[in-house]
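**Student:** output the structure for:
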Amino acid sequence: MLKILHVASEATPFVKTGGLADVIGSLPKALQQKGMDVRVVLPKYGTIPEQWRSQMRWKKSITVPLAWRNQFCGIETVQHDGITFYFIDNEYYFHRKHIYGYDDDGERFAYFSRAVLEILPHMDFQPQILHCHDWHTGLVSVFLESFYSHLPFYEKIRTVFTIHNLQYQGIFPKHLLSDVLGLDESYFTMDSLEYYGQINYMKGGLVFSDLLTTVSKSYGEEIQTPYYGENLDGLLKKRRKHLFGIVNGIDYDLYNPANDPYIFLPYHDSLQDKSFNKIKLQESLGLPIDSNTPMVAIVSRLVSSKGLDLIAHVLDELLSLDLQMVVLGTGEEKYELLFRRAAERFPHKLSAHIQFDEKLARQIYAASDLFLMPSRFEPCGIGQLIALRYGSVPIVRETGGLKDTVQAYNDYTCTGNGFSFTHYNAHDMLFTVRRALQYYQDKKLWSRIFENAIHSDYSWRQSAQQYINLYKTLFFQAP
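**Tutor:** Okay, the predicted model is just below:
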């Protein structure tokens, strides 16, 4: 039984800003179900709800060195879904209104990375693998190499580093190298942490970790090219033999239309029951009630990387088609205004909700016929996976995880669970939407596409096994 400690900055149900939290909330459970001994360590943020804070049990207090500083570190634990979560408590760094976005984020997450290594001898658990996620934990492998690898307790620990989104790298001024990280000039080189005169935490994880993964096979290939590589493509190409793409899954217990308490009528694979959800959502949103009108959903962060500039370019043309559109999300002001104003101009065609609302999100997945996600890039994507689970047929651009999880419907083989287009072009997207609407009008054909979508399996079962196989290569011959 392998012992694995996941190190991350967020996880459901404790704290969430994006898809990373969903992964850390569900992957460890899937690994444990396959016989692994899995734990998770997180910062104890002030934003964690009281229902969880009240359940935390104090374990021990220690001191964490950070260059010339010695900082307090409380170790607390809580059990959730059979998984032990450890929380690193330091109110100076983490008791704030937000999780990220502070001038001292470089110091905060350097402290977290160092604290993770310091608490290991004080836990009732000695991990064989530290599985670190995104830039916030990139220094764990650096610190392990520089301060701990010669110590008997740490010498056999191996590291895996997962890129969830290469766009966010944790880039900070050089002076942190000695003043915060406590590292000498030998770490300020092209082969180490140096990045255009600054230091890059993500790069640290990429250079010093034993194995690298990212959240889909296609994204793993894309980030080795200049267009997607965010100036790290050379390094990633250099480490390509140690880089593996494993597509994310979703928690099929959490996202289950057969027993979802948020939706109007639970269903298995019934288009009729799904249609009832559409009628009830039309009623609640004030849209014209018509079960035959196709409903297109967008549940997303409203940012340019999600392809919203394509939608903006042809929105009026989209809304001239025989469809209804429901939008849920928050993000860049220009896109929030775009959908608000369009909803005012087309109140019978578009319902826009500039907010985050989990209940409404589930109702939209359950009610919608089509799910539009034309991302410019998408490491994995979770929206299309939830949409497939609820039988909302995705329309996506062929990039990253979207390419790996949504296969265009094929008339000859009757296979495929969605619709896709290749080039990042608004009219290619519009053509694909029109094509999907044509298929929707053929009820027998649409029923087949719906069946293909809702019976797609993107639970964690297969991906968790791929992670286990990868972990084992660190200690044994590949299975």
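**Student:** going by C-alpha atoms from here, please, whenever you check contacts or count neighbours.
**Tutor:** OK.
**Student:** for residue 207, give me its contacts.
**Tutor:** 191, 192, 235 (C-alpha atoms under 8 Å, 6 or more residues apart in numbering).
**Student:** what's the closest of these to residue 457?
**Tutor:** Distance ranking of the contacts of residue 207 against residue 457, using C-alpha to C-alpha, places residue 235 first at 33.3 Å.
**Student:** is it fair to say residue 385 lies in a helix?
**Tutor:** Yes - applying DSSP: H, G, I helix; E, B strand; the rest coil, one finds residue 385 inside a helix.
**Student:** what strand or helix carries the spatially closest residue to it that is not a sequence neighbour?
**Tutor:** Excluding the flanking residues, the one nearest residue 385 by C-alpha to C-alpha, 6 or more residues apart in numbering is residue 458, at 6.6 Å. Per DSSP states H and E: residue 458 is located in neither a helix nor a strand.
**Student:** so residue 458 touches residue 246, yeah?
**Tutor:** No - the criterion here is C-alpha atoms under 8 Å, and residue 458 misses it with residue 246 at 11.7 Å.
**Student:** next up, for comparison:
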Amino acid sequence: MKILFAASEAVPLAKTGGLADVAGALPKALRAKGADVRVIMPKYGSIPDIHRSRVTHIGYIMIQLGWRRQYCGLERVDVDGVPYYLVDNEYYFRRQGLYGYGDDAERFVFFSRAVAELLPLLASSGFAPDLVHAHDWQTGLVPLLLKLGYGGDIGRAAKSVYTIHNLKYQGCFSRETMQDLLGLGDEWFAPDRLEFSGGASCMKAGLLYADKLTTVSETYAEEIRTPEYGEHLDFVLRLREGDLVGIVNGIDTESFDPMRDEQLAVPFRDSLAKKRLNKIALQQQLGLREDVETPLVGMVSRLVAQKGLDLVEAILEDLVRDGLQLAVLGTGEAQYEQLFRTYAARYPEQVSAAIGFDDGLARRIYAASDLFLMPSQFEPCGLGQLLALRYRSVPVVRETGGLKDTVPPYNEFTGEGIGFSFAPYAAHDLLFTIRRAVSFYGQPDHWAALHRNIGRTDFSWLASAKAYLLLYRGLATPLALRP
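**Tutor:** Here you go, the predicted model:
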């Protein structure tokens, strides 16, 4: 099978969030199972020079975007055995950062048009995809464009899959802007088509016109069909529920391997003694009190309301009084950045706040922490808890989305479970759950049982890749009859 991943970011070329991790790791796992998977993404100015220097030019087309006629180059670079196609237009993509510009509508309509209209050029270079897998709002228009005949016979023949990584971000723009850029008639901006809250939604286009829909956990697939989590698109998702599948994300277990991670003070796998050596090293690095017996709670997160930080704010004083240590790494909303800075200044031996992002420090927090905190309001899948488990840190999570699917709670009577969880979105429940986890930290037999259970988990991409292949094959069966 020939599959083209269309994504606005993918590691190691460009990243702002979990989408990039998926778009970078899943193609590798699928290729390992025999599928010919390739990725198409914008050629950002921020792509590292080590990759830019190996790019080869394939060709170019011109794209009519409203009254503008724009150059659209196609280049290729192979990274870790995966071919990446780069859409080249310096006006749109040679900028600092990936998103947040006033012309994002134009930039990503252009990119979606490029994905479809470049298919004949891809075919002439030897790759005619049977299926296009589009991701998040930035490529939400791709399934519609294929059905409208963009990409010629290859585009019309290709099936499409659309993955929702976070329903909250929908690519909503004014009707006038979208009508100008797409050149579609008034009938396309009706409530049963692209219209959304008086404007038009790229996400809605993907939900309506892709052949199959996926999202990144089974529970999130159920949640987003309800008004509580559906972000005003739940009616569309209920309409398409027969085509919606939840497949939990995985992690790159080669990159994130505590036995080979050069960022760690001491390599380890299941040895609690060696994990605690990493804890001491991190305490020294961050200026926390060196005490192996004090539970260390880690947080590596975007510092935004979605991540449950109002709950954390409500109980921070209790955690400090309980004697816990907290190591926080992330950036986000000013109020939460300042919250953790304030506590780090007030309690420097108990609280550390690194505002920014540092991949090495993130790995050291995963490896050193006893507990890993993710009390999210909602979480489509979540990668933090999977990485924490890989580094043998016990997750404390809210039962929502992928957190519920990947962290079965510890049962002290049966010995089953790999973490601790709570359901109501309430600070009291979070505090109770952390204190319960800490009580088991003080009981070596229970803590050892938890770690044995964690050691038996496998959150590599293997199982997820198998599920995606089954989905693809179900769509692609008619393609085998194609001349």
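**Student:** got a TM-score for the pair?
**Tutor:** The TM-score (TM-score structural alignment, normalised by the length of the first structure) is 0.98; 475 aligned residues with a C-alpha RMSD of 1.1 Å.
**Student:** in which helix or strand does residue 292 of the first structure reside?
**Tutor:** With DSSP H and E as the test, residue 292 of the first structure turns up in no helix or strand.
**Student:** can you give me the distance of it to residue 226 of the first structure?
**Tutor:** 45 Å (C-alpha to C-alpha, to the nearest Å).
**Student:** next: residue 136 of the first structure.
**Tutor:** For residue 136 of the first structure, the distance to residue 226 of the first structure equals 23 Å [C-alpha to C-alpha].
**Student:** go on, residue 279 of the first structure?
**Tutor:** Distance, residue 279 of the first structure to residue 226 of the first structure, using C-alpha to C-alpha: 46 Å.
**Student:** before we move on, what about residue 455 of the first structure?
**Tutor:** 36 Å.
**Student:** quick revisit: who has more neighbours, residue 458 and residue 246 of the first structure?
**Tutor:** Shown here are residue 458 of the first structure and residue 246; by other C-alpha atoms under 10 Å, residue 246 has more neighbours (22 against 19).
**Student:** surely the more buried one meets residue 213?
**Tutor:** Yes - Residue 246 of the first structure lies in contact with residue 213 (C-alpha under 8 Å); the separation is 6.9 Å.
**Student:** what's the next secondary structure element after the helix or strand hosting residue 219 of the first structure?
**Tutor:** When elements are defined using DSSP H and E, residue 219 of the first structure is found to belong to helix 217-222. Downstream of helix 217-222 of the first structure, the first helix or strand assigned by DSSP H and E is helix 233-238.
**Student:** which of the residues in that next one are buried?
**Tutor:** The neighbour-count criterion (16 or more other C-alpha atoms under 10 Å) identifies 233, 235, 236, 237 as the buried residues of helix 233-238 of the first structure.
**Student:** what is the nearest of those residues to residue 374 of the first structure?
**Tutor:** If you rank these by distance to residue 374 of the first structure using C-alpha to C-alpha, residue 233 comes first, at 23.5 Å.
**Student:** who's more crowded, residue 279 and residue 226 of the first structure?
**Tutor:** Neighbour tally, residue 279 of the first structure and residue 226, criterion other C-alpha under 10 Å: the higher count belongs to residue 279, 18 against 12.
**Student:** what's near enough to touch that one?
**Tutor:** 289, 290, 291, 367.
**Student:** the longest strand along the first structure vs the second structure, mean deviation?
**Tutor:** In the first structure, assigned by DSSP state E, the strand with the most residues is strand 69-80. Average distance, strand 69-80 of the first structure versus aligned residues of the second structure after superposition (mean C-alpha distance after the TM-score superposition for the first structure): 1.0 Å.
**Student:** residues contacting that strand, please?
**Tutor:** Contact partners of strand 69-80 of the first structure, identified using C-alpha under 8 Å, 6+ apart, comprise 52, 55-65, 84-90, 115, 119.
**Student:** recalculate using a threshold of 6 Å.
**Tutor:** Contact with strand 69-80 of the first structure is made by 56-64, 84-90, as judged by C-alpha atoms under 6 Å, 6 or more residues apart in numbering.
**Student:** who wins for most neighbours among these?
**Tutor:** Compared across these, residue 86 has the highest neighbour count, 26 neighbours, by other C-alpha under 10 Å.
**Student:** which SSE is that one in?
**Tutor:** Assigned by DSSP H and E, residue 86 of the first structure belongs to strand 83-89.
**Student:** how close does that strand sit to the second structure?
**Tutor:** Mean for strand 83-89 of the first structure is 0.3 Å (mean C-alpha distance after the TM-score superposition for the first structure).
**Student:** and that strand with strand 69-80, angle?
**Tutor:** Strand 83-89 of the first structure runs at 150 degrees relative to strand 69-80, counting by axes from the mean of the first three to the mean of the last three C-alpha atoms, to 10 degrees.
**Student:** now for strand 83-89 of the first structure, which elements pack on it?
**Tutor:** If you count contacts as 3 or more C-alpha pairs under 6 Å, 6 or more residues apart in numbering; DSSP states H and E, strand 83-89 of the first structure packs onto strand 37-43, strand 69-80.
**Student:** distance check, residue 367 of the second structure against residue 443 of the second structure.
**Tutor:** To residue 443 of the second structure, residue 367 of the second structure is 20 Å away according to C-alpha to C-alpha.
**Student:** so between the two, which is more surrounded?
**Tutor:** Using other C-alpha under 10 Å, the more surrounded residue of residue 367 of the second structure and residue 443 is residue 367, with 33 against 10.
**Student:** where does the strand or helix carrying the more buried one end up in the first structure?
**Tutor:** Using DSSP H and E, the element containing residue 367 of the second structure is helix 359-368. Alignment of helix 359-368 of the second structure against the first structure: residues 358-367, by TM-score structural alignment.
**Student:** in that stretch, what counts as buried?
**Tutor:** For stretch 358-367 of the first structure, by 16+ other C-alpha under 10 Å, it's 360, 361, 362, 363, 364, 365, 366, 367.
**Student:** that one vs the second structure, average distance?
**Tutor:** With mean C-alpha distance after the TM-score superposition for the first structure, stretch 358-367 of the first structure departs from the second structure by a mean of 0.5 Å once superposed.
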